[in-house]
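> Got a predicted structure here, sequence first:
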Amino acid sequence: MTTIHLTTTIQAPIQTVFDVSRNIDIHQQSASKSNEIAIAGVTSGLINLNETVTWKGKHFGFYLTHKSRITAMTFYYYFVDEMEEGKFKTFKHEHFFEEKNGITIMTDQLHYETPFGIFGKLFDYLFLKKHLTQFLLERNKVLKKVCETTSSKTP
């Protein structure tokens, strides 16, 4: 199993960061490089506990679909999305939020397994982990910008 651990510091209230991070429209904006769009389930606005979204995007030259469900949620501190259908053997993305002095610390822990035995492990080592890390870094950059812009407009 591979784990990607990222921490992003955002100058915005925890509620803002929590809501922006589960906003389907903002995710689509952050994933524009892969032409990722929501095609089924919740396709716009905020996704909530037990709801699903199916994404379609271009990765490694192929259009792929990935259906995930929000399997756990504790407002405004934690939520989990887990793959129900897709190309991974397993895929679990945990989102943690902590506020300190008006700054929110957002932590991503993405755990996944590739199929195809040693070939999947080799693909992960050579390409996939870097691709997913860059995907999350771009997502978090957009989330940070949206949250900090929204927060600066709040009186």
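In hand now; what should we look at?

> From here on, just use CA atoms for contacts and neighbour counts.
Fine.

> Output the contacting helices and strands for the lengthiest helix in the chain.
When secondary structure is assigned using DSSP state H, the longest helix within the chain turns out to be helix 129-153. Helix 129-153 sits against strand 2-10, helix 14-21, helix 24-30, with contacts defined as 3 or more C-alpha pairs under 8 Å, 6 or more residues apart in numbering; DSSP states H and E.

> So which of these is nearest Lys89?
Nearest of the helices and strands packed on helix 129-153 to Lys89, taken as C-alpha to C-alpha: strand 2-10 at 11.4 Å.

> If we go by neighbour counts, what in the closest one is buried?
Buried residues in strand 2-10, counted by 16 or more other C-alpha atoms under 10 Å: Ile10.

> contacts for it?
17, 103-113, 129, 133, 140, 144, 147-148 (C-alpha atoms under 8 Å, 6 or more residues apart in numbering).

> will you turn the helices and strands packed on helix 129-153 into TSV that also has distance to Glu99?
Shown next, in TSV, are the helices and strands packed on helix 129-153 (distance: least, C-alpha to C-alpha, whole Å):
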stretch	distance to Glu99
strand 2-10	9
helix 14-21	6
helix 24-30	21
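
> returning to that earlier point: to the chain's geometric centre, what's the distance from the longest helix of the chain?
10 Å (C-alpha atoms, centre = their mean, to the nearest Å).

> try it against this one:
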Amino acid sequence: MSCFETVTHINAPPQLAFDLSMDVDVHTASMADSAERVVAGVTAGRMELGDTVTWDARHFGLRWRMTSRISILDRPGHFVDEQVSGPFKHWHHAHYFEPDGGEGTVMRDVIDYAAPLGLLGRVVESAVLDRYMRRLISTRNRHLKAAAEAAGV
């Protein structure tokens, strides 16, 4: 099992960063490089507690599908999405939004995941997935930061 954390400073209030992070359209736009699209569940707009969304995307030259559910929601401070079905043995993504002491937000993502296939999966995690997942989340966060800062002006 792998776990990592990213921290992103956003020059916009926590409520705005939180709401944009819950928006399916913003997420889809942030994942344009992997041709991610929604194929079931919430297909547009902001997700709420208990909502599911099924994503279809291309990673490593292959099509993947993952259905995730919003399992915890405490607006505007925290929410969690967890895999219901998909490529991972385990996927838990906690999102935290805290005031930065001014008018901005410190956004923290804590991702805890495991690849399937036992020992082979752990080898793939350390050799490939850990770096790939960090880069994917960083790409998403750069997009979210730009969207929040443009909207917060």
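Happy to help now that I have it. Not measured: the values here are computed from a predicted model.

> Overlay them and tell me the TM-score.
Overlay of the two chains. TM-score (TM-score structural alignment, normalised by the length of the second structure): 0.98; 152 aligned residues with a C-alpha RMSD of 0.6 Å.

> Mark which of the contacts of strand 2-10 of the first structure are buried, thanks.
Applying the neighbour count, that is 16+ other C-alpha under 10 Å, the buried entries in the contacts of strand 2-10 of the first structure are 17, 104-113, 129, 140, 144, 147-148.

> Show me the two of the residues you listed that sit farthest apart.
Glu113 and Glu148 (33.6 Å).

> Report the next helix or strand after the longest strand along the first structure in sequence order.
Taking DSSP state E as the criterion, the first structure has its longest strand at strand 62-74. As assigned by DSSP states H and E, the chain's next helix or strand after strand 62-74 of the first structure is strand 78-85.

> Let me know which of the helices and strands packed on helix 129-153 of the first structure is the nearest to Val80 of the first structure.
Nearest of these (C-alpha to C-alpha): helix 14-21, 11.3 Å.

> Compare that closest one with the second structure and give me the mean distance after superposition.
Mean deviation of helix 14-21 of the first structure relative to the second structure after superposition (mean C-alpha distance after the TM-score superposition for the first structure): 0.5 Å.

> what's that helix in contact with?
With C-alpha under 8 Å, 6+ apart as the criterion, helix 14-21 of the first structure contacts 10, 26-27, 46, 75-77, 97-99, 103-104, 106, 143-144, 146-147, 151.

> Would you mind getting the angle between it and strand 78-85?
10 degrees (axes from the mean of the first three to the mean of the last three C-alpha atoms, to 10 degrees).

> quick one: helix 14-21 of the first structure to chain centroid distance?
On C-alpha atoms, centre = their mean, the centre of helix 14-21 of the first structure falls 13 Å from that of its chain.

> So which bits of it are buried?
Here helix 14-21 of the first structure shows Ile14, Gln15, Thr16, Val17, Phe18, Asp19, Val20, Ser21 as buried, counting by 16+ other C-alpha under 10 Å.

> what do you get for stretch 42-49 of the first structure?
Buried, per 16+ other C-alpha under 10 Å, within stretch 42-49 of the first structure: Val42, Thr43, Ser44, Ile47, Asn48.

> how about the last one, secondary structure?
Just to be clear, that refers to Asn48 of the first structure. coil (DSSP: H, G, I helix; E, B strand; the rest coil).
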